[in-house]
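K.L.:
Predicted model and sequence follow; I will ask about them next.
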Amino acid sequence: MRTPRVIAARGLRRRRDRDATGLFLAEGPQAVREATGIQELFGTPSALERYGDLTESARRAGARISPVTEDALEALAETVHPQGLVAVCEQPGVPLEEALARGPRLAAVLAEIRDPGNAGTVLRTADAAGADAVVFAGDAVDPYNGKCVRASAGSLFHVDVVRAPEPAAVVKAARDSGLTVLAATGYGDTDLDELADAGGLARPTAWLFGSEAHGLPADLLALADARVRVPLYGRAESLNLAAAAAVCLYASARALRRL
């Protein structure tokens, strides 16, 4: 049975409803385990029992626990084989000024990246590399898109997630706060390994990544402190966005560990 609350929650699969309410859906036990700000936890009776620790944790945090039928759960979920739990959560995002005021040592700026799977994977990688903030800049995908949330594997709740309308303003604000801004591009005039060997990564850094289809526009490249390419030692033509981001972020993480 699809109750009015189920119908309202299902609307959060649409961006306009997420933007209007400041809420979004986190699907599956892994996302629920990492989630903060859970308002309501929907689950089939069997899933609520199977994941009793998550159910009890959500209840103690003040969430409403709502048993639903398999049909209702499938209406909320976006995966082909849902795992029985879907949480309605408050969006944990923070303003850019607040994220920068915290003095991040490592940040990732996703400029105009529109593929939710790529964006979520980069967010997860940034978290794993120890980044403090991930900025979705310009006409980027909504970080609370269901596919992006799933691809982040809970990392959405671990870092400062920022949405900013103007990528150029993000670069300026990052530089003004003391961050070195490095633009990742296959056509960069600076080699990542050479930069690392010269100590150029051993400082607070914001990495700027563009879409896999179009890369970074010329105006953003011009604003960066350096345009950095990942060296290719084999015969591959290039790296995809997620792989390149992982290489760049971990190179910075390694350098920053020595400080």
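P.N.:
Yes, it's here.
K.L.:
make it CA atoms for all contacts and neighbour counts henceforth
P.N.:
Noted.
K.L.:
how deep is the residue lying closest to G11 once chain neighbours are set aside tucked in, by neighbour count?
P.N.:
In space, and not counting its chain neighbours, G11 is closest to D17: 6.1 Å by CA to CA, 6 or more residues apart in numbering. D17 has 16 neighbours, counted by other CA atoms under 10 Å.
K.L.:
Can you point out the helix or strand that includes D17?
P.N.:
helix 15-21 (DSSP states H and E).
K.L.:
what's the spacing between that helix and its chain's center?
P.N.:
Chain-centre distance of helix 15-21: 18 Å, with CA atoms, centre = their mean, to the nearest Å.
K.L.:
Got another one to weigh against that:
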Amino acid sequence: MQEITSVQNPIIKEVYSLHQKKRRNELGLFLIEGYKGVSEALSSKLQIKDIFISSDFNKPLTGFPEDKIYRVNEQILKKISTTESPPEIIATAYQLKFSIEDLFKTNNPLILLLENIKDPGNLGTIIRTAKASDVSGIILTDETVDIYNPKTVRSSAANLWKIPIIYMSTKSQIKDKLNKLKSNNFVATVVAENKKPISYYEVDYKKPTILMFGSEAEGLSEELVNQADELITIPMNKQVESLNLSVSVGVVLYETVRQRRFKQ
């Protein structure tokens, strides 16, 4: 275990730079803030670069690699943390790399496709819910927020590294590309009634399925809606315009759980 006392230390400067997406991408690193997140990252065999703990940290460090631990003062923790009240422990970890094939490693995949999601908290919550409901993998398209945004990492509650996530820049033939790996039922969520969607619980999710969701502000693009085999909506009170995106995803995903886990 080593000690760092200055915010001008090159290691601290590098960690602070991870607040920016550009530097995260350049270095292939991201921040994990808090004891639970760091502990679960180590348990999941995520590759950790460095761990920074406060000088008065007193939780057990069993299983923590001592050669990667730095004791630091409160000033340094405030510098490298992205929260108003810094946690007692912060780690840097190497970003994960997945391929499209990683999404299809189960016999009956359930894949989430998210388009143009801007809110990092929403994305993190969706990742957490996806893992809880046995989603096989997640595809992100368009200008979706960086999955290694610190708020996304925190909101995922240590589930970010437990599920394959990939980016696909081209949407025009996404159905053809995915169906080359396995024939899937493409299900798109829409709000417009003129599309004549059915209720989300009327779909058979027991077969290989791609569930597509767009942003709260814009919904799914026509480019993706036109590739769907089925269009769904969530029935709600007419006085309510819409649900939060992460809530909508959770509602539909738990119908897939009901059908897949509790088959009639």
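P.N.:
Sure, I can see it. Predicted, not measured: the structure shown is a model, and the values here were computed from it.
K.L.:
After superposition, what's the TM-score here?
P.N.:
Superposed pair, TM-score by TM-score structural alignment, normalised by the length of the first structure: 0.89. Supporting alignment: 250 aligned residues with a CA RMSD of 2.0 Å.
K.L.:
just to revisit the earlier point, for the helix holding D17 of the first structure, list every residue counted as buried.
P.N.:
Using 16 or more other CA atoms under 10 Å as the test for burial, helix 15-21 of the first structure gives R15, D17, R18.
K.L.:
matching residues in the second structure for that helix?
P.N.:
Counting by TM-score structural alignment, helix 15-21 of the first structure pairs with residues 21-27 of the second structure.
K.L.:
next one: stretch 151-160 of the first structure
P.N.:
Mapped onto the second structure using TM-score structural alignment, stretch 151-160 of the first structure spans residues 155-164.
K.L.:
what's the answer for stretch 206-213 of the first structure, then?
P.N.:
The aligned range for stretch 206-213 of the first structure in the second structure is 210-217, by TM-score structural alignment.
K.L.:
So what touches that stretch?
P.N.:
110-118, 184-189, 219-221, 244-245, 249 (CA atoms under 8 Å, 6 or more residues apart in numbering).
K.L.:
got it, and stretch 90-97 of the second structure?
P.N.:
For stretch 90-97 of the second structure, the surrounding residues in contact (CA under 8 Å, 6+ apart) are 15, 28-35, 38, 46-53, 77, 81, 148, 161, 166.
K.L.:
Can you point out the buried residues in that stretch?
P.N.:
Quick answer for stretch 90-97 of the second structure (16+ other CA under 10 Å): I90, A91, T92, A93, Q95.
K.L.:
Where in the first structure does it fall?
P.N.:
Using TM-score structural alignment, stretch 90-97 of the second structure lines up with residues 86-93 of the first structure.
K.L.:
And the helices in the stretch 101-250 of the first structure?
P.N.:
With DSSP state H, counting those that start in this stretch as the criterion, the stretch 101-250 of the first structure has helices at 116-128, 146-152, 167-176, 192-197, 218-223, 241-257.
K.L.:
now those helices as TSV including mean neighbour count?
P.N.:
Converted to TSV, the helices of the stretch 101-250 of the first structure look like this (neighbours: other CA atoms under 10 Å):
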stretch	mean neighbour count
helix 116-128	24
helix 146-152	23
helix 167-176	18
helix 192-197	16
helix 218-223	14
helix 241-257	19
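K.L.:
A140 of the first structure: which of those helices is closest?
P.N.:
Among the helices of the stretch 101-250 of the first structure, the nearest to A140 of the first structure by CA to CA is helix 116-128 (8.7 Å).
K.L.:
what's the average per-residue distance for the closest one once overlaid on the second structure?
P.N.:
Compared with the second structure after fitting, helix 116-128 of the first structure has a mean deviation of 0.9 Å; criterion: mean CA distance after the TM-score superposition for the first structure.
K.L.:
which non-adjacent residue is nearest D160 of the first structure?
P.N.:
Sequence neighbours aside, A133 is the residue nearest to D160 of the first structure in space, at 4.4 Å (criterion: CA to CA, 6+ apart).
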